Each structure stands twice: as structure tokens, then as C-alpha cells.
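Student: For reference, the sequence and a predicted model appear below.
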Amino acid sequence: MQKLIFTALIIAGFIPAQTSSADETVTLDTMEVKGRATDLLGVASSASQGVIEQAKLKYRPLARAGELVEVVPGALATQHSGSGKANQFFLRGFNLDHGTDFSAMVDGVPMNMPSHAHGQGYLDLNSVIPELVDHIDYGKGPYYADAGDFSSAGYSRIHTMRSLPKGLLKFTGGEFGYYRTLLADSTKIGSGELLAAGEFNAYNGVWKQPEDLGKYNGMLRYTQDNKDWGLSVNAKAYHSSWNATNQIPERAIDSGTLDLYGSMDPSDGGDSSRYSLSGNAWSRGDNYKNDFNVYAVYYDLNLYSNPTGFLDYPEQGDQVHQTERRVVSGGNGEHTWFSKWFGIDVDNSLGLQIRHDEVIGAALNHTEQRRIFQTVRQDDISETSVALYLKNQVQWLEKFRSISGLRADFLDVNVNSLTLAANSGQRNASLLSPKLSLIFGPWADNEVFVNLGYGHHSNDARGATLRVNPVNGDPAESVSPLVRSRGGEIGVRSQFIRGLNSTLALWWMQVNSELIFVGDASTTEPSGRSERHGLEWSNYYQVNDSLMLDADLSFSKARYVGVPRELNHITNSVGRVISAGAVVQLPFHTFTTLRLRHFGDIPLNDSGSFTAGDTTLVNWGFGYQHKDLKLELDLFNLLGSKSSDTAYAYTSRLQGEAADGVDGILRHPVEPRMLRLTGSIRF
């Protein structure tokens, strides 16, 4: 596979990929990164594209690493299980489950997992160390030629630091057995910089069954930066184990059968590892730019969860074990020419992306207290995706430019079923996705965008070769390996008021087949065609040197197409997300922060008769920072909310209930008010 990648990139003429550090000029094409204060006029291709840098993150208390996604305006990260499991993500009316239509990359390495044991596009960001994030690029909608699978709702590209001005030692202690230590430093070796970091996190949690989380993260990065060319090598290691605390029936909480922080099955939990090695390189001249990276990843997961209690197996319980091991290898390359056609500035880019997943023993087992008593199915999967894209940007007039693109995606999947030979097979598919962005302005620091584009997500390879239902032996219908999406957006970006960056976007999207969470299988399955539209208003205001404000409002409506109106609600689509925050610099080297997060308008079934209710969380922080010392006090869930972090509606059964179970809401509450103290020192 690696030989194929290198050969293809050499033929295409690609040379290496650019990464960034905190003090250099980087690109959305070319810009100085200043977080959401960054001047993107004349640079961004849509109103919903942006960048966040570390200076913005350092005042943002994070209860979990997955909340890095929430820097994307309108995005939401929640949890319905243990801290070691991937978060639930929501954006633009999508229940992304664990990443079905939102892609993420870290230093050019894709994080989403196709044909995953737990759910398609599984996205686990627990291996990211927030303090070492240099900046995050993001975009929403299917308008970007270089964004492929799982990017219909949006994408996030996380870039880590190349070096540290000083070493960092950080320790956090908090209620409910929370402890976290981070040690990071960099040193000059030859003409480059070597950055090394290690993180340990332990947490018992608020639950009746202690989480017993043990999380380990390590990172080594060597970088050479020679102004017009450079390279870096990244080695990362992650492992965690935990006890899970999945959603429980609301009726059991109301009756007192289960505590709000109780569990239907205390043996739920899991462990996961991820080890990666990647290389990035880049070069740039007066009339060209080259970016290139290659990567290899080893990943494994063991996940035990019981979403339905004792519905299917009244004696043993319905716990399922989802497990897999996989090796991922691939690379990305892009070459850009800067030229003039008849006196008009024209940029042309050619890109190639290759990825291969070798999934070993992806299995679904029925278990009791983590002991297997039945294997539903087990498969080995080979999945290869190749994408070629062209992008053209033309500055037609001083106040008008266009960005057009064409992306070709090819997918080949091969499934070897170890439990039912009839479900083995090979499928392939291809899609062409045109993109177009028209940008008008800026006039008086205001810019107008019109964006159109096609995108896609892939389906699980096992669904593409399915012929027989592995549970009951009935004939089953296979699904298309690739599913088309399409969308459009009209937006405005304004910096007319000094210090205020504001964007407004009106968007629409259609997906040919929806991926939804299925409670009794604890996985995602395809359903019908869907349509969404919404409005987003994002604001970042640097009032003065002492006060920074931000506020993001996102409203959306998500419905199935071609079904009766009374049955067209898309389950777990979040219709309203509001976040706001303030950072105030106080006298005597102190500061304080206040953040609000609100989400609601969430139907839990297709009729809308069950809803999740609204959730509002307020976090407060106070700190002291002077020279190399920083002390912080963070109070999460200041108002003591007991609302749902995530909720579902389906049939479940507790012991003693009717054999056919009870339809109703199952919920996972937000964690209660808790205090954490952090001390860090630079050395």
C-alpha cells in the first residue's frame, strides 16, 4: 500500500505538506492566525469557514477533549457512555452519532473510521492533547474540493504545535476522583525542533459504578522549518480503559428504581488504543505551493454496552461486545500553481488522497458480564478509497472572485465474513462531486458568499455486501457503498465594526440516505432520504484589551423526504444550539471566564411525540497568570443542571417488566456541579 501511495504521488508531481506553528503565517490560503479574530476577508471561501488558535483555547475550560469540536460555531459534543468512548457530535441538524457526516484530521491524519465495529465514521478525539493544539481550521457544508468522506455537514483540521517556547508542567485535581498531569517540552536538535509530551488522566466520575478511567497519551514530533520548505515527523500513542455509564430509562429514574447516575449494566465499558506515525513536508515558491503527508495507524477497540437491558435475553441481559483491530495507511498531496491569465490572478490546485483500511476481526458478540455467549457476526474488511480533485480560483474583478472544484471519489470494499459466507463479497463505487463558490466584495469590510456543492458519505462495507440477516437468516438488502449529498449556502462575513468578526449563513442540504443510531444494535444503520435547512449567526468581539465576547446561534430543521408529515422527524437531530462566552482580564494578573451552552428542539422518534427537552450549562472560571505561573479554578455546571446530555427513545426492559418491554425515553444526564483546580508552570 505504501508503495502505491508513493508511486502515485510521484507521478502526480507532489512534494510535501505544510503544517504550522504558533508564530508563523499559515494558510486557509495565506493568513496570520489570530483565532476567531483572524482577518479572513478575501481569504475564506464561505461564511461558515474559519480558524481557531491556541490563544482562544487557553481560556476555554474543557471538561473533555472532544469539546474541541465545539469551537466550530453550532457544533455540539456530548457523551452517553464512559469518558474513554468517543463523544456524540451534532452539527447543522445532524445527529452525527460519532462522526457520520463530520470529518476530522489531526496533522493530516484522518480520525474517522469507516466500517467501524461500533458505528460508521466513528470519531474518537481522546488522543488529542488540547494544550498542544496550535490551531483548528474548520468549514461547514459540502463546498470544499479537498474535503471528502464524512464531510457533508463539515470538517475540522487540527494542527499541533511544532515547538514550545518553554517547557510545560500542568496538574489538575478535582471532585469525583479527577486527576490529570501533562508534561511537555521541546529542544533544538540539529537544524530542527523535537517536541515531546506525555499526558495521564484518571477519573472515577459521578456515577454509582465508578468509571475507573485510565488514559495515557504520548507524542513525539520533530520539525525542520527552512522558510520556503520544511518537514516534520509525528509519532503518537494513546490508550485508555474505562467503565461505561450508558443511558438508562427515564421511567426507572422517576420511580426510583435507578438513581439518576445509575446503570442498567455495571459491567459495561471498554478499552481502546491508537498508535500512529506520520510525516508531513511542504515547499513554497513565488508561483507554486506543495503539500504532502503520509501516515500509518494501528487502532483497536473493545466496547461493552447494554442499551436495552433485558429485552432480548431476559436471563443474561442484552449486553453486546463490539470489537475490532485495524491498520490504516495512506497519504495526501496537493500542488498549487499561482499564475496570471490575461492579467487575471488564477490559482489552480491538483490534489490526490489515498487511504486503505485493513480491519481485522470486526465482531458483534452477545455477552454477559463481558463474557461472550454468542457471536452474531465477525468479518475481516479491506477498504480502499482514492480521491482526485481539481480546484480553480480566479480573481475576475477587484470585488469578485470564484472558486470552482471537481472531486472524483473511488471506493473499493472487500468483506470476508467469518461467520456467514453468504455475506462475503466485493463492491466498488465512484462519485463525481462538483463545487462552486462565488465571493463578492469586500465592501466596507463586508463580504458576500454563494456556495453550492455535492458531497458524500460512505456506508459500512458489511452493509454493502449483505445478503443474509445474520440474526435470523432472512434475506437482506445491501446498501450503496457511497451516498450522495448536496447543499447550498448564502452567507455574509462582516468586520465593519472594529474588533467584531461576525458571520451570517442561510443554508440547505439534502442527503440521499440518512445514517441513524439504532439502540438495540448499538450501531448506525441507513434509513431514508433527508432534507435540512437552517440559519447560523456567529460573533467574536474583542471589545478592548481586557474584554473578549463571543456568541454563536444555530437553528436548523431536519426532516425525512417522501414520508407523511406526522412521521418525518429525524431522530436526535438538534434544532437549536446556542453558545456564548466572555473572558475578562482583571487587575493583579487575574482573569475570569464565563461560558454558556444551550441546546434543544430534539425529537427522539419520527413522530416527534418523544423529545429530549432543553439543556443549559454554565461554566465559570477564575485564574491567576504571571510570568511562568498559572493557577486556575474551574466550576463546571455552575447552575447544577440535571438535564440530559444525550437522550434516546426506543424499547427497553428492566427485570420484572413485561416481556415485550416498554417504549420510552432513555437518558444520560449531564454531570453535576464540580470543581477542578489546575496549576501549571513554564520552565
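Tutor: Okay, I see it.
Student: CA atoms for contacts and neighbours, from now on please.
Tutor: Noted.
Student: what element comes up after the longest strand anywhere in the chain heading to the C-terminus?
Tutor: Ranked by residue count and defined by DSSP state E, the top strand of the chain is strand 371-397. Downstream of strand 371-397, the first helix or strand assigned by DSSP states H and E is strand 400-417.
Student: Against which helices or strands is that following strand packed?
Tutor: Using 3 or more C-alpha pairs under 8 Å, 6 or more residues apart in numbering; DSSP states H and E, the elements in contact with strand 400-417 are strand 371-397, strand 425-443, helix 461-464.
Student: Single out the most deeply packed of those.
Tutor: Across these, averaging neighbours per residue (mean count of other C-alpha atoms under 10 Å) puts helix 461-464 on top, at a mean of 24.
Student: Mind giving me the packing neighbours of the helix or strand following it?
Tutor: Later in the chain than helix 461-464, the nearest helix or strand by DSSP H and E is strand 482-494. With contacts defined as 3+ C-alpha pairs under 8 Å, 6+ apart, strand 482-494 has these neighbours: strand 425-443, strand 446-458, strand 500-511.
Student: The same query, at a cut-off of 10 Å, please.
Tutor: Here strand 482-494 touches strand 400-417, strand 425-443, strand 446-458, strand 500-511, strand 530-544, going by 3 or more C-alpha pairs under 10 Å, 6 or more residues apart in numbering; DSSP states H and E.
Student: Next up, a structure to set beside the first:
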Amino acid sequence: MKIFKYIFFFLSTSTAFAHLGSIVGKVTDAQTKQPIRGASISLVGQNRGVITDESGYFQINNLWAAPYKVEVSFMGYVAQNQTVIVKEDEATTIEFSLKSAEFSLEEVKVSAANPQHQQLISSMDIKLRTINNSQEVLRIIPGLVIGQHAGGGKAEQIFLRGFDIDHGTDINLTADGVPINMVSHAHGQGYADAHFIIPELIDGVDFKKGLYDADKGNFTTAGWANFRTKKVLEQNFAKVEVGQFNTYRLVGAVNILAQKAIEKNQNAYLAGEYSYSDAYFDAPQNFNRLNLLGKYHGHITKNTSLTFTASTFWSKWSASGQIPDRSVESGLIGFYGAIDPNEGGTTSRTNANAEFLTLTKRNHVWKNQVFYSNYNFELFSNFTFFLEDPINGDQIKQKEGRNLWGYNSNYSIAHGLGNKQATLNIGVNYRHDLTKDSELSHTKNKTTLLESIKLGDVNEANAGAYIDESIQLSPKLSLTAGLRFDYFKNQYLDKLQNNAIFKANASIVSPKLNLYYTKNKNLQFYLNVGKGFHSNDTRAVVEKSGLEILPAAYGSDLGTIWKPIPKIVINAAYWYLWLNQEFVYVGDAGVIEPSGQSKRSGFDVSMRYQLMKNLFFDADVNYAKPRAIGETEGQHLIPLAVKWTSIGGLTLKNNKGFSGSLRYRYVGDRPANEDNSIVAKGYFVSDALLNYTKNRYSIGLSVQNIFNTKWKETQFATESRLQNETNSVNEIHFTPGTPFNAKLSFSVSF
């Protein structure tokens, strides 16, 4: 009831100022005719401003009857302004169609009306990186590290803000709002495989580190990221890539509607991708991936647009797995060799996603989304070789089939609070996961079942609701306050215990607060505080009495955005995070298990510097200090949590047809166990990309690891025993990173 009274108060306050008018407008891209989200709108000389929402709309309320000069700007576009006359008790409409322009850091504006509450990876950023798949796009996020350790078809391991996130326990990943994380997954909680996204179709990636957004729920502890795919295909294209290690890739997309339909803002395209590679391991990876996608975007009524996406994805591969240091040092195998050549797997996912965006008669924006996924997964791994079974080996099989569906809704109201600009968001989320035969088994040669360890069906539902209010309190100060509620219902049917059914449920409330103070046009400070959570595996919470279903997390960021000179932007933040329950990967079981409480603190520093008109330099340095709470000194380190990371390099954009980048990635040494007696060694790797575009043709050369550094991409402290050993050994087991790896590409637009 308090929430509804709060809403009523603000809505009634916004209508209390009689005889005032408003400006309602829309900003679109001149080429694609699509809305531009995040454009900055300001009233010249009035210290009033807003940003455009997802539909490109904006609204400025409580204006006295008078002429106003409205200016719109957005990075990568030519700024525009128009003069409008506001009348009493009327909404004056205005439209802007922005033309693209060369990007310049001088255009970056710091203001209370447009606080940097989230960041963006653009399609241009992706084109100028050595990207092999959509998951690698996440490397652009400052401080985020990924690593592959079981062949190219498995979701990469993720590290961020002092977390070994494994495959997604502490980062919320979505694609066009559809969940990528899989709850209660056969391989590990929060498993997030984004390989069903075609990189060339990514229009941008929104992301934020921390747990400060009310519309983000489960797994949003270290941060979140949402892949946005293109609603409109600007040009048809076909692309072929050929690389070392028998690597091939074909990708293309084509519009399927006639020009007359496109002129009426109706768009539809089909796209496909096929990849094959043996990779650089001694045992061929035989990696295959197929992606198909179709998308429609258009207006179904005057004020409602529909975006419908259907896609399917399939992948199959072999893997060399993790190998122990001693096997390489003794000469038993090479650096790129394998102990068990029978690892690998298959996976598939089919998605349907419908998004409705409506502008109501009162100029409110209402977004509704319905989605469905059918998902299948099978993985064979061997982490410990002959530790448990000296005769048959320790190979395990993890398998599941899953149906996932859900609904998201957000209602956005731009209104006035006295003479202050404000936006109210109210939303609900629902997702339901049903798995069939979630399995963990002991196998031999992928075909023989030796022991069933776990087998059953998961039924998990999550309903959430949130509300947040953004207010520009003054020309220098803005605030966003939010509240989120989540309810989980967990059920597990155990087929190894005569189909016994186990149940559990829980709820959690998560408040959020974000403050932004803009000292001047070149300096802004911000404070973010909030509460979030990462859910526990259904099988764990129903089997272990007293285990938390929704372990809470509390965090804060204190940071600044500073432009010391027009062509340099610096973002720095000190952050702190406390978790009520840590999730730890258990290598010999191949699962995630909950541990005790933990805390993390650190700092992030990012710099962007425009050296010349088309040449940019960037560098990100990140430090984290993760610790387990309640453990004795010397036994309180968190295994594999990354402490020091840095990414950066030079980027050349559109200089006489040439573009490209020279990039580095650095990860420092980190403890592989609680007392640091086993150390996971760091690495420094450099990549390069060069493209030349002429008319509708483009040719590119990308090189990973240009200095051919020998490095370990993923590492674990694991106890194992080889077939000829009497005693087990606890040491680093690793997957090697790519050696020098060159790839040529050729694309044509038509």
C-alpha cells in the first residue's frame, strides 16, 4: 500500500501545476529510421534536460507558456536544435532525425540530466576487436576476463570484480531481454552460453558493474550485460573467414521485405552462421557451430511496434580438457596435449521472442515481452583422471533438456515533480524453468554408464516486481531510487529416490539508490548503493536443510567521471561488495557448491584518449581484494579470484578506408587455493586487427597472440591421479591459450 500511495503522490503532484505545458518528442536515426535511445535533450539556457527512452521518446513537463530552444545530441551523430512554442495546458510535439558523424570524445557530455548510470559497447567497438564469437564481446567490459577450458562449444569461464564467476553465477546476462543464464543447470548454477548470438548482428551491449538497477534480478552481483541485436539490417551482407588450424566461418544476412514495406517502416531479415575449426590442440577439436535467425520489426498499430525474433543454434565439439602441470613437465604430453581425448559435448538452443512497445495517449511508454527457449546440453569431462576409479577413469557426463519461458513488462511515466523533471518505472518479471532428466553420471568412453550420481527434473519459477523513480533534483544533482521484490518456488523430482518430490520457496527485497552530482560540464561524482542476490541450485536447497535459497549481496560504488581536457575521459570508482554466501566450483564433481560469507573491495580506473581525429587510446586497470569471512588468516583467500587486470590499446577508425586495433590483455598472478600455496600464473597477450573497406567490399586480417606467448587461459588447483601413478597430486591443471593465430576475412555488402 505504501508503494501505491507513493505512486499516487507523484502523479497527483505532477498535475498540480495548472496552466503549464510540456514538450513531447522523438529522436530517430536518419538512415535506419529507428529510435535512438540515450540521446541527450536539453533546453538551451534553462538547465532542464532528459534522455530519450528505448522508443526514442522524451518528455519535458511543467513548462511555462513560452518559446524554447531544444537541442539534441548523441555521440556519433550531428547535434541538432529546434525552437518550439509551448502553450498552456498543451503538449507540443517535436521530432529529430539525426545524421551520423565521425565520433569524437569532445562530444561526450557530463550532466545531471544524463548521468552515466550504464555503459555501452557499440557495434563499432565489436568490429574493431579480434572477436571469434559473441561471448568474447564481453572482454570489452573493463575488468572482465573470460577463458575457455573445455572446447569452443562450452560457455566460457568469467572473472569480474574479484569473482571466479565460473560460467555465470554472479553476472546477469541477457540477449534482447531474454535470459542467457540457466538456473539449476547440469554443469553449474547460472551457466550462461551466449554462442547463439551472431556477433555481426550485435547492435550494442549495455552493461554495468554492480547491483544497482531495480529491473535486474537474479545473478546481478558483480554486474550485468544485455546484448542488443539489430532491429533493422542496414545492408545485406555476406562474409567468409579462413584461418589457421583448419578454421572456416561463413556468415550472412539479407532483408526479405520489398522496398515499399521498408519505406513504411516494416523490416524483416534472415541471417545465418556456420563455423568449423580443429583448433590448436594436438587432438583435433572438430568444432561445429550453426546459427540461424529471423527478425521482424514494424508497427502493428499507429502507437505500437512489434519486434519478433526466432533463432536456433547447434554446436558439437571434442575437447582436450584441463591437463596437469606435471604431465607437461615430464614430457608425457605436450603443452597442447590431452590426458583424456574423450571429452567434449553437444548443445542446442531454439528461441522465440516477441517485444511490444506502446506509446499511450498520455505519452507513457509501455513495454511487454514474451519469450520461450528450448535448450539441450550434454558434456563429457574428466578433471581428476584416475583418482576415484583407477580402472575405468573418472569421466563424468552432465546432461539436461530444458524448456524456459517468461514475461517482462515495464511501464514508464515521464512526469514533473514540482518544477523538477522525473521518470517513474514500474515493472514485473516472470520466468519458469522446467528441466528433463538433469543428469550427473560416471561414464566411460562417453557410451558406458558406470554410476548415476544425480538424475531428476527441476521445476523452478521466479516472479519479480520493481519500481524506481529518477529525479533531477537540481541542475547539478540527480537521484534514482528503486525497490525490487523477488519470489522463488523450487521443486525437484529425484528419479534416484523413487521419484520423490522435494520443495522449497523463498523471497527477497532489494533496495537500490543512485546519486549523481555534476560539479561542472567536465566533472561528475556518483554514489551507488544497493542489495542484490544470486539464487542457489534447486537440487542443493531441497536436499540440504538450512541452505539459503537466495543468498543476499550488498554493494556500493563511489566514483567519478572527469574530462581533464576535451579529448580525455577518465572514469574511476572504489567499490565494496559483501556476500552472504559464496559459490565455489568443485572440480572433482564438476559442480558449484555454496560456501561461507565473503567480502570484496577494489577500484576500477578507465581512460579514453583521442590522440588524433581517427586514432584513439584506451586503458582500463582494475584491482580487487576478495576475502572469505570467518576463516583464519592465511586460509581466507578465494581460489582463482582475479586481483589485477588491465586491458587497452590503440584503435584506428575509418582513416582512408583503413580501420583496426592493437590490443593487450593482462591478468596478474592469483591464488589457486585458500592459502596461496598453489598459484595460478598470470599472462600478457596482445591481439591485432586491420580492415580495409572500399565501396561495398571489405577485407580484414586478425591475429590473436601476435607475439606467440605461451600462456594458460584457465587454471584450477585440482587433485588428480594419472593412470601410472600410485599417489594423487594436487597442483595446477590448465587449458592452454591460443598460440599465434591468424585469420583472413572478406565481406561484401549489397
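Tutor: Looks like it came in fine. Owing to the predicted nature of the structure, the values given are computational and were not obtained by experimental measurement.
Student: any idea what sits nearest the residue most central in space within the first structure, other than its immediate chain neighbours?
Tutor: Against the mean C-alpha coordinate of the first structure, by C-alpha atoms, centre = their mean, the closest residue is residue 104 at 5.1 Å. Among residues not flanking residue 104 of the first structure along the chain, residue 156 sits closest, at 4.7 Å (C-alpha to C-alpha, 6 or more residues apart in numbering).
Student: repeat for residue 75 of the first structure
Tutor: Residue nearest to residue 75 of the first structure in three dimensions, not counting chain neighbours: residue 91, with 4.8 Å by C-alpha to C-alpha, 6+ apart.
Student: can you tell me which residues contact the equivalent of the one you found over in the second structure?
Tutor: Per TM-score structural alignment, the equivalent position to residue 91 of the first structure in the second structure is residue 160. Neighbouring residues of residue 160 of the second structure by C-alpha atoms under 10 Å, 6 or more residues apart in numbering: 141-146, 170-171, 209, 222-223, 622-624, 641-643, 645.
Student: and the gap between residue 160 of the second structure and residue 208 of the second structure?
Tutor: When distance is defined by C-alpha to C-alpha, to the nearest Å, residue 160 of the second structure is 12 Å away from residue 208 of the second structure.
Student: Now do the shared contacts for the two.
Tutor: Residues touching both residue 160 of the second structure and residue 208 (C-alpha under 10 Å, 6+ apart) are 141, 171, 222, 223.
Student: By neighbour count, which of the residues you listed wins?
Tutor: For these, the largest number of neighbours (other C-alpha atoms under 10 Å) sits with residue 171, at 29 neighbours.
Student: which ones are touching that residue?
Tutor: 158-160, 163, 165, 181, 190, 192, 208-211, 218-225, 534.
Student: one more time with 7 Å, if that's ok
Tutor: For residue 171 of the second structure, the contacting residues are 219, 220, 221, 222, 223, 224, by C-alpha atoms under 7 Å, 6 or more residues apart in numbering.
Student: tell me the SS of the aligned residue in the first structure for residue 624 of the second structure?
Tutor: In the first structure, the residue paired with residue 624 of the second structure according to TM-score structural alignment is residue 556. Counting by DSSP: H, G, I helix; E, B strand; the rest coil, the backbone at residue 556 of the first structure sits in strand.
Student: Settle this for me: residue 556 of the first structure is touching residue 533, isn't it.
Tutor: Yes - under the criterion of C-alpha atoms under 7 Å, residue 556 of the first structure makes contact with residue 533 at 5.6 Å.
Student: more neighbours, the two?
Tutor: More neighbours surround residue 556 than the other of residue 556 of the first structure and residue 533, with 23 against 19 (other C-alpha under 10 Å).
Student: Would you agree residue 338 of the first structure is in contact with residue 347?
Tutor: Yes - the pair residue 338 of the first structure / residue 347 is scored as a contact, 4.7 Å apart, by C-alpha under 7 Å.
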